[in-house]
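1. Following is a predicted model, sequence given first.
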Amino acid sequence: MTLPYPPPLLRVLLADDHGIVREGLKMVMHQASELIGSVDEAATGEQVLALLAAHGADVLVLDLGMPGVAGSGWVRALRERHPALHIMVLTANTDERSRLAILEAGADEYLAKTGSSRELMAAIERLQNGHDKQPARAQSTHTPAPAETLTRREQQVLALAAQGATAAQIGQALHISPLTARKHRENLMRKLALHSTAELVAYAVRLGLPSA
């Protein structure tokens, strides 16, 4: 009886702007699976494109919040340029609208960073075995995305903050006091579970808002 050849080892590209996250993911992959071969690392969207052009990859594990990655449009362009690449998004953003937009743009998987390493490795094995990617469809019971809970004023503040405007500048643009602008910003960050200006800007980019 002739045994089948083992599948080729996967070339993985880890794309996250936090070095400690990349190191942890690399350790998990090598410990949890014999399918993983080489693992390259990128901290910006530009580095992702350069490494794919230079070395290629089978699987891209992508954080949407890192510099140079502009939401679904960036993913769509990447899919058109690398049609055979398995794109796995690993993100802190769990709202349904963003998930659907990214999957429809061409990503194969959309995983939350709050999940377990087992989920990540199971997704990689699904792709390796040729199983279908995650379906880009909404849940039967609609739960409002966090962005849908923002008031019109909070949406305006989000758009301005994403462009780097200070509380004073936001207040001037919206004809409100800096204190009120700061309060709106605090409220929207609480609703969106954001904890820093960098997270706020990244979230705005994922929604398609212009940033500085």
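-> That came through fine.

2. hey, let's count contacts and neighbours off CA atoms from now on
-> Will do.

3. Check the gap between residue 76 and residue 59 for me.
-> Distance of residue 76 to residue 59, given as Cα to Cα, to the nearest Å: 16 Å.

4. for residue 102, same thing?
-> From residue 102 across to residue 59, the span is 16 Å (Cα to Cα).

5. The structure to be compared is supplied as follows:
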Amino acid sequence: MNRWTALIVEDHPIVRQGLRTLLELQGIQVVAETGDGLEALRLLEQHQPHMLVLDLSLQGLSGLEVLRQARRRWRTLRTLVLSMHDDDAYVVEALRSGAMAYVLKGSPTEELVRALEALCQGRRYLSVPLSERLLDPSEGAAAPQDPYETLTERERQVLHLTAEGYTSREIAERLFISPRTVEKHRENLMNKLDLHSQAELIHYAVQRGLVQPRRN
């Protein structure tokens, strides 16, 4: 694994530091790290790493959406998801979105090492507690088209940022577009998803796992 490079995307600095140390001990060069989904895409474009170590709970853009966009842009990128979510829905969605490995936070260090080795060998890997049947979530009857898949890349970004509570002006500044363009994208995406209010948009984003539920 001496020539492998990796980007770490995790929103907790202490966890990022531990991951960096572990990857470097395996001979993997960490080219950059961030806790922001939008920044992750910029860093992938800038550094073109071989490997992505990704948390699903991020600011700016969810880990699942980072996965989807990364799969479309960088077909050879190998992604390891490191997540606290152990329910089938998250695991299946991550694998469908392009993850090659899914490791639960709290797993032994040895398991993360095995997952990294599997990625370098082009194999999939799931944490031991996860069902082996999830290794091929594509099997089974074909499902109807998901309306989310009809959204453009920009519409998805606006959806995520709106659900996180950013104003049109703040979203415009983050995406380098005008507030009016943001509002047009929001209108389009709400029509496609059959959403009719800000509350419905936030509920949809939480149900999809795009953002985390707000805690009082």
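-> Structure received. Being a predicted model, the structure only gives us computed values, none of them experimental.

6. So residue 76 and residue 59 of the first structure - more neighbours on which side?
-> Each of residue 76 of the first structure and residue 59 has its neighbours counted (other Cα atoms under 10 Å); residue 59 has more, 22 against 18.

7. Tell me which residue of the second structure lines up with the more buried one.
-> In the second structure, residue 59 of the first structure lines up with residue 51, judged by TM-score structural alignment.

8. Likewise for residue 103 of the first structure?
-> Residue-level alignment of residue 103 of the first structure against the second structure, with TM-score structural alignment as criterion, gives residue 95.

9. Can you verify my assumption that that match contacts residue 138?
-> No: look at residue 95 of the second structure against residue 138 with Cα atoms under 8 Å: they stay out of range, at 9.0 Å.

10. Which of these two has more residues huddled nearby?
-> Just comparing residue 95 of the second structure and residue 138: by other Cα under 10 Å the higher neighbour count belongs to residue 95, 24 against 12.

11. Am I right that the more buried one is in a helix?
-> Yes: counting by DSSP: H, G, I helix; E, B strand; the rest coil, residue 95 of the second structure falls inside a helix.

12. so what's residue 97 of the second structure up against?
-> Listed by Cα atoms under 8 Å, 6 or more residues apart in numbering, the contact set of residue 97 of the second structure reads 64, 67-68, 71.

13. contacting residues for the residue sitting nearest the centre point of the second structure?
-> The second structure has residue 63 as the residue nearest its centroid, 1.7 Å off, counting by Cα atoms, centre = their mean. Going by Cα under 8 Å, 6+ apart, residue 63 of the second structure touches 37, 54-57, 210.

14. May I ask which two of those are separated the most?
-> Farthest pair in those (Cα to Cα) is 54 and 210. Separation: 14.1 Å.

15. and the closest residue to the match of residue 103 of the first structure other than its chain neighbours, which of the three is it?
-> Distances taken as Cα to Cα, 6 or more residues apart in numbering place residue 137 nearest to residue 95 of the second structure, at 7.2 Å, with adjacent residues excluded. Residue 137 of the second structure carries the three-state label coil when classified by three-state DSSP.
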